[in-house]
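# Got a predicted structure plus its sequence, pasted below:
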Amino acid sequence: MSGECGYSDTSHSRVFELRALEFLAARLPRRAARAGEWGVGTEDLALFHETSGEEERQECAAALAWQRERWAAGFGWLTGPLAHGGAGLPAGYDRLYRQLEDRFEVPDMNPLRIGLGTVGPAIAAYGTPEQVDRFAVGLYRGERVACQLFSEPDAGSDLAGVRTRAVREGADWVITGQKVWTSNATFADLGLALVRTDPDAPKHRGLTMFVVPMDAPGVRVVPLRQLTGGTSFTEVFLTDVRVSDEHRIGAPGEGWRVATGALAGERRAVGDRWHERNARALELLRGLAERTGRWEDPLARQEWARLYSRLRIARFQQERMQQVALGGAERAVDKLLLSTNLRLVGELAAELAGPAFTADTGEWGHYGWNRWLMGALGYRIAGGTEEILKTMLAERVLGLPKEPR
């Protein structure tokens, strides 16, 4: 416990743990063990959270209400600076709190993940004290929702190729362009936008980061229908959106530095929260193999055992990387292992289910895997496209020659 939280005195982390458990137990029921037994409960095999309309807004309201409870009790921003209302604790305390909270029936926090895990940390790291108070603190207080305005139709894997532009007009900037694959935009209060401010500079140096109010004139949000049927992503059109220079995060031309810091937080969040779900998937795959008569096939058992080993290795790797700084390029390994393992889980399910994987026969635990595998395709992009992350690891960690730029 002491090593995890960064304290030599285990009494400090123990007091924290007891206080957190007391807070949680007084407000929430214990969470029932997530069923891995065949045929018990819902299959729950969709990898992307997909709700829309009124249901989505109700989830957002519930998440904000819980975040306000966290804040009031001192658990809303555990790693945040004391000067801005945070607890000023090492990252280990945040991990410990999340582990404790997982034991209880907490509202779905998906609507707030980007704000708390990506946008807030980026503003806190690169913004001025006034900007932290103005934009970030509200996210942790449960008063605002944020989205991330990074990817564009022609700038996904090559994020530095964004074309959305901002032109200086006196004390303001006027932003015009298009963003895509934006989560939460339909109900977000603010967006962290990476835009081009110097078209003549090298592409990585001509970028600047801004906080954009999502209700500003000229902002239009259009939901995107996905392959899986949901609309959890959107397009955002920015037409002559005027923001004050006070909304600029970092110096002009330093947007890439802010973006890489934000993306490191996103990759960390993507890697951190999947171990329990993958463990359940393994149990369901074994049940599928037993019911399709494939468990006696040594090749099927070998593939299941290989997948089990990969998932355990990914978990150990992620636990080891907890001690690496948030911005470390090594964090990309967690995300690469996750995206590969999600795909392999889906492919083994397709092999075991046979025709029932593509034609819904109504059998529990068969066709539902279809949504898993389709979602796994998206995770090859989410948090950074695999090819880009491999290049980053090759250059920054292994020291291989850099790609020509």
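Noted; the coordinates are in hand.
# all contacts plus neighbour counts: C-alpha atoms, from now on.
Fine.
# all helices of the stretch 201-350 of the chain, in order?
All helices of the stretch 201-350 of the chain, identified by DSSP state H, counting those that start in this stretch, fall at 255-272, 275-291, 298-320, 332-353.
# Tabulate those (CSV), appending distance to L64 and mean neighbour count.
Formatted as CSV, these follow (distance: least, C-alpha to C-alpha, whole Å; neighbours: other C-alpha atoms under 10 Å):
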stretch, distance to L64, mean neighbour count
helix 255-272, 19, 21
helix 275-291, 24, 17
helix 298-320, 28, 15
helix 332-353, 27, 21
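# try it against this one:
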Amino acid sequence: MTGDLMKNFVNGEFVDEGKKVTISSPVDGNPICDVILANKKSTLEAIDSAYEAYYRSWAETSVRERQAMLSRLARLVEEKSNEYATMESINTGKTLRQSMLMDIPLGISHIEYFAGTDEFKFSRDIMHPEYPDTRGIVQNAPMGVVGAIAPWNVPFLMAVWKIAPAVLAGNTVVLKPSHHTPLTALNLAKDIREAGFPPGVINIVAGNGSEVGNTICTDDRVSMVSFTGSTATGKKVMSMASESLKKVTLELGGKSPNIVMPDADLNHAAKGILFGIFLNSGQLCESGSRLIVHSSVREKLIRKMIEHLGNMKAGNPMDMETEISAITTGDQLKKIGSLVNEGESQGARILYQREIGESVPEGGFYFPPTILDNVTDAITVASEEIFGPVLAVSEFNHVDEAVKIANSTKYGLASGLWT
């Protein structure tokens, strides 16, 4: 793709208002292409376009018409799924295996679901028990302009996850993909236009949160903001959006535990735990970053995990056989290393670290899959989201103790129980 210029998508056109930057791959550090990052002016134009499209026509289109466009979009993406998967992996550093077998197919499935669902009911009758001779109607109406802010770790999936239900419900959308990983979202714009969505219904503006994101969150014409990302940024989004009483949905961080009971199938548990933390190199909000294991099976489980982890294939993420992803940004790589070092200084120890050495491309961002032991509640890595390939191990003797350890965090996103 080197030499290409990817632009933002506003009112059905590709626009070059903003700053040109070069996007490099975390796989090997090589440049991928140039991208125009939107500024406040182009973001306001996107909001203008979405606002006008909503009131001009979109809210009045039928559900069947909207679903037909979504169906066409799903077909177009599916026809180019290999292209999307390659672009997703080279931009994020996740393995091509993951993009080909999970992220892109899941995204297509999301679009197909909303293209075919009959669950969207814009009105329903109700009967009041005290007034049986009356008829009540609950009417659901579109909200208007929805601001959708997607994260850098799963950019394609999160983009369609936010766009599809919003437009089906009759809303228009201003999507902000991360400035780190905007490629598949900007590429999606071509298929959005070909699928027949009218100008302004879906706008895509890649850029920094401080400029593009803040503009979306504070503009009075945006009725709702859907944000996926860090807890710290989510708090800022909520604060800014509250000034104009926007509806806000937030999907933030996690520190998800896997509890292993003494009667668990340890081989099965070992594989599941490793998948839960090392998929996408732990750069998922629901990653199972904590292992809470019964003391009677701890040693046996750890041995099985180390055996399976040693067999995971390291290498170039663009090879379909590779199972270990790169770290998406240099800043994230530094954060992971810093938190592991802090954990060691507080008493945790590296029980096992999977050597990746020279098997990965030079110039890329990589952190070896790591298992930390002796992790107590007093250690930062027990409660702080690392967002990397690091598993923190604690042990328990009684189930009440396991539950207490699992709940000793500010997060509540996901958990697992092996028994």
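Nice, thanks for sending it over. Owing to the predicted nature of the structure, the values given are computational and were not obtained by experimental measurement.
# Please work out the TM-score for the two chains.
TM-score of the superposed chains, computed with TM-score structural alignment, normalised by the length of the first structure, equals 0.24; 171 aligned residues with a C-alpha RMSD of 7.3 Å.
# want to try a markdown table for the helices of the stretch 201-350 of the first structure, with distance to E22 of the first structure as columns?
Shown next, in a markdown table, are the helices of the stretch 201-350 of the first structure (distance: least, C-alpha to C-alpha, whole Å):
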| stretch | distance to E22 of the first structure |
| --- | --- |
| helix 255-272 | 25 |
| helix 275-291 | 24 |
| helix 298-320 | 26 |
| helix 332-353 | 32 |
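# what sits against L389 of the first structure?
Residues near L389 of the first structure by C-alpha atoms under 8 Å, 6 or more residues apart in numbering: A332, L336.
# before we move on, which element is it in?
With secondary structure defined by DSSP states H and E, L389 of the first structure is part of helix 386-396.
# Okay, angle between that helix and helix 332-353 too, please.
Counting by axes from the mean of the first three to the mean of the last three C-alpha atoms, to 10 degrees, helix 386-396 of the first structure lies at 140 degrees to helix 332-353.
# is it true that Y308 of the first structure touches L282?
Yes. Contact criterion C-alpha atoms under 8 Å: Y308 of the first structure and L282 qualify, at 7.1 Å.
# So A185 of the second structure, which state does it fall into?
Put simply, A185 of the second structure is helix when judged by DSSP: H, G, I helix; E, B strand; the rest coil.
# Excluding covalently adjacent residues, which one is nearest to it?
Counting by C-alpha to C-alpha, 6 or more residues apart in numbering, F156 is the residue found nearest to A185 of the second structure once chain neighbours are left out, at 6.0 Å.
# quick check, the one you found in a strand?
No. In this structure, F156 of the second structure is helix, not part of a strand, as judged by three-state DSSP.
# Count the residues that sit near it.
Neighbour count of F156 of the second structure, defined by other C-alpha atoms under 10 Å: 30.
# now the angle from whichever strand or helix holds G191 of the first structure to helix 255-272?
Using DSSP H and E, G191 of the first structure sits in strand 190-196. On the basis of the same axes, to 10 degrees, strand 190-196 of the first structure is oriented at 130 degrees to helix 255-272.
# Give me the buried positions along strand 190-196 of the first structure.
L190, G191, L192, A193, L194, V195, R196 (16 or more other C-alpha atoms under 10 Å).
# What is it packed up against?
With contacts taken as 3 or more C-alpha pairs under 8 Å, 6 or more residues apart in numbering; DSSP states H and E, strand 190-196 of the first structure sits against strand 146-149, strand 165-169, strand 207-213, helix 255-272.
# if we go to 6 Å?
Contact analysis of strand 190-196 of the first structure by 3 or more C-alpha pairs under 6 Å, 6 or more residues apart in numbering; DSSP states H and E lists strand 146-149, strand 207-213 as its packing neighbours.
# ok and that strand relative to strand 165-169, angle-wise?
Going by the same axes, to 10 degrees, strand 190-196 of the first structure is angled at 90 degrees with respect to strand 165-169.
# Strand 190-196 of the first structure to strand 207-213, inter-axis angle?
If you take the same axes, to 10 degrees, strand 190-196 of the first structure sits at 150 degrees to strand 207-213.
# what does the host helix or strand of E307 of the second structure rub up against?
For E307 of the second structure, the host element (DSSP H and E) is helix 298-310. Contact partners of helix 298-310 of the second structure, identified using C-alpha atoms under 6 Å, 6 or more residues apart in numbering, comprise L266, A270.
# Mind listing what's buried along it?
If you call a residue buried by 16+ other C-alpha under 10 Å, then helix 298-310 of the second structure has these buried ones: R298, L301, I302, K304, M305, I306, L309.
# Please apply the same query to stretch 56-68 of the first structure.
Across stretch 56-68 of the first structure, burial judged by 16+ other C-alpha under 10 Å covers E56, R57, E59, C60, A61, A62, A63, L64, W66, Q67, R68.
# mind putting the residues you listed in CSV, distance to R95 of the first structure and secondary structure included?
Converted to CSV, the buried residues of stretch 56-68 of the first structure look like this (distance: C-alpha to C-alpha, whole Å; DSSP: H, G, I helix; E, B strand; the rest coil):
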residue, distance to R95 of the first structure, secondary structure
E56, 27, helix
R57, 27, helix
E59, 23, helix
C60, 23, helix
A61, 24, helix
A62, 22, helix
A63, 19, helix
L64, 20, helix
W66, 18, helix
Q67, 16, helix
R68, 19, helix
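# for the residues you listed, which one is nearest F23 of the first structure?
Within those, the smallest distance to F23 of the first structure is 12.0 Å, found for W66 (C-alpha to C-alpha).
# Okay, buried residues for stretch 370-379 of the first structure please.
So, applying 16+ other C-alpha under 10 Å, buried residues of stretch 370-379 of the first structure: N370, R371, W372, L373, M374, G375, A376, L377, Y379.
# before we move on, the earlier item: and the residue nearest to A185 of the second structure, how far from N203 of the second structure?
Distance of F156 of the second structure to N203 of the second structure, computed by C-alpha to C-alpha, to the nearest Å: 15 Å.
# can you check I273 of the second structure too?
39 Å.
# quick one: which of those two has more around it?
Remark: of I273 of the second structure and N203, N203 carries more neighbours, 29 against 23, as counted by other C-alpha under 10 Å.
# So which other helices or strands are in contact with the strand or helix carrying the more buried one?
Using DSSP H and E, N203 of the second structure maps to strand 202-204. In terms of contacts (3+ C-alpha pairs under 6 Å, 6+ apart), strand 202-204 of the second structure is packed against strand 8-10, strand 172-176.
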